[in-house]
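Trainee: here is a sequence with its predicted model. Questions after.
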Amino acid sequence: MTPHVAPAVPSPSVTASATPSADPVLRVPPAAPEDAAAYFAASLAFHTDVADVAAALEAGVRGFTVADSRSAEAWEQGRIPGALHLPTAQIPYLAGKFLDPSVPVVVHCWGPGCNGATRAAYALARLGYQVKEMLGGIEYWIREGFPVETGDGTERRPADPLTAPAGAGHCGC
């Protein structure tokens, strides 16, 4: 009888010597370029950022739906104009009523310190929706100076110079 041998798990190619680096950045060496390209391509398939969402919405691109996964109280504080309110806990009940399965969903929550958007994206993906998480959430939407809708109308605050370029324009990324 031949013993069962588990298949080898491929490890990322690295271009490092066996000598540990004193440099904390290079203590773990960078991945090989082809591994890095695959990783970053995958990351872009799962994430977008507030600047790209804002640019698409301002240009009138409607190839996706923006879904806000926060609570009703948070939604009332301010939201992205045109966003759909889809609290995470209610996704299994509301997604089929309000989302078109053929249209990708960009989901967000409060900000980078919150994984609510990740949980919402997971719930939507499990239901068969194409989904991306908007990095930075509503916090960075507001901090970068994009419009916010409330019961009193739409407002736009000045951009925080620590999160967005001062003056007109964009960061160029």
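Mentor: Alright, I've got the coordinates.
Trainee: going forward, measure contacts between C-alpha atoms and count neighbours the same way
Mentor: Fine.
Trainee: okay, helices next: where are they in this protein?
Mentor: Applying DSSP state H to the chain gives helices spanning 33-46, 50-58, 72-77, 91-98, 116-126, 137-143.
Trainee: how about the longest one: buried residues?
Mentor: With burial defined by 16 or more other C-alpha atoms under 10 Å, the residues of helix 33-46 counted as buried are Phe46.
Trainee: helices or strands next to it in the packing?
Mentor: For helix 33-46, the elements it packs on are strand 131-135, judged by 3 or more C-alpha pairs under 8 Å, 6 or more residues apart in numbering; DSSP states H and E.
Trainee: got another, please set it beside the one above:
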Amino acid sequence: MTSAILSVPAADPATAAAHYAARLSFEADVSDVHADLAAGVRGVVVVDSRSDAAWAQGHLPGAIHIPTARIAELAPTLIDPSVTVVTYCWGPGCNGATRAALAFARLGYSVKEMIGGFEYWVREGFAVDSDQGNWSRPVDDLTAPKSGISCAC
């Protein structure tokens, strides 16, 4: 029987370790971002790169709003260049956070992209601020344990 998985051999362990370490240097997931924001970790700034209407609909508590098109103009006056910026946009089907991360990197900032975006923040049951106040949805058990306890991945 032919294996779809093994039709291309796995990388050697050293190459695999380098690859996965590199990925983690570019990305943070919503649970890690939530944990750092909840703990008040210094040196991390979360940036919502969506439109004004999207920001009003809901955003991460503690995030700064800078639409991607305005990053070059606003970032130098709003964000200390010594921090690590974490960008987010709508979700996995949107590359807005990637575009925002690129804009920050071009300005010389250390930057990571929050994978999953706003969609997975909401689906994991984390609180959201909006023009209508603070709200959250029940945890989607396809994205996180229903108990609300971290999956401890």
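Mentor: Thanks, I have it. Quick caveat: nothing in here was measured; it's all calculated off a predicted structure.
Trainee: drop the TM-score for these two in here.
Mentor: The TM-score (TM-score structural alignment, normalised by the length of the second structure) is 0.97; 153 aligned residues with a C-alpha RMSD of 1.1 Å.
Trainee: make TSV out of the helices of the first structure and add distance to Ala22 of the first structure.
Mentor: Below are the helices of the first structure laid out as TSV (distance: least, C-alpha to C-alpha, whole Å):
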stretch	distance to Ala22 of the first structure
helix 33-46	23
helix 50-58	37
helix 72-77	46
helix 91-98	48
helix 116-126	35
helix 137-143	35
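Trainee: between the ones you listed, which gets nearest to Asp23 of the first structure?
Mentor: helix 33-46 (20.2 Å; C-alpha to C-alpha).
Trainee: corresponding residue for Val28 of the first structure in the second structure?
Mentor: Taking TM-score structural alignment, Val28 of the first structure has Val8 as its aligned residue in the second structure.
Trainee: kindly report the same for His47 of the first structure.
Mentor: Counting by TM-score structural alignment, His47 of the first structure corresponds to Glu27 in the second structure.
Trainee: before we move on, the earlier item: out of the helices of the first structure, which gets nearest to Ala168 of the first structure?
Mentor: helix 50-58 (13.3 Å).
Trainee: how big's the offset between that closest one and the second structure?
Mentor: Here the mean offset of helix 50-58 of the first structure against the second structure after fitting is 0.6 Å, by mean C-alpha distance after the TM-score superposition for the first structure.
Trainee: quick one, what contacts Thr150 of the first structure?
Mentor: Neighbouring residues of Thr150 of the first structure by C-alpha atoms under 8 Å, 6 or more residues apart in numbering: Glu76, Gln77, Gly78, Arg79.
Trainee: distance to Thr65 of the first structure and neighbour count for those - can I get that in JSON lines?
Mentor: Shown next, in JSON lines, are the contacts of Thr150 of the first structure (distance: C-alpha to C-alpha, whole Å; neighbours: other C-alpha atoms under 10 Å):
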{"residue": "Glu76", "distance to Thr65 of the first structure": "19", "neighbour count": "12"}
{"residue": "Gln77", "distance to Thr65 of the first structure": "20", "neighbour count": "11"}
{"residue": "Gly78", "distance to Thr65 of the first structure": "17", "neighbour count": "19"}
{"residue": "Arg79", "distance to Thr65 of the first structure": "14", "neighbour count": "23"}
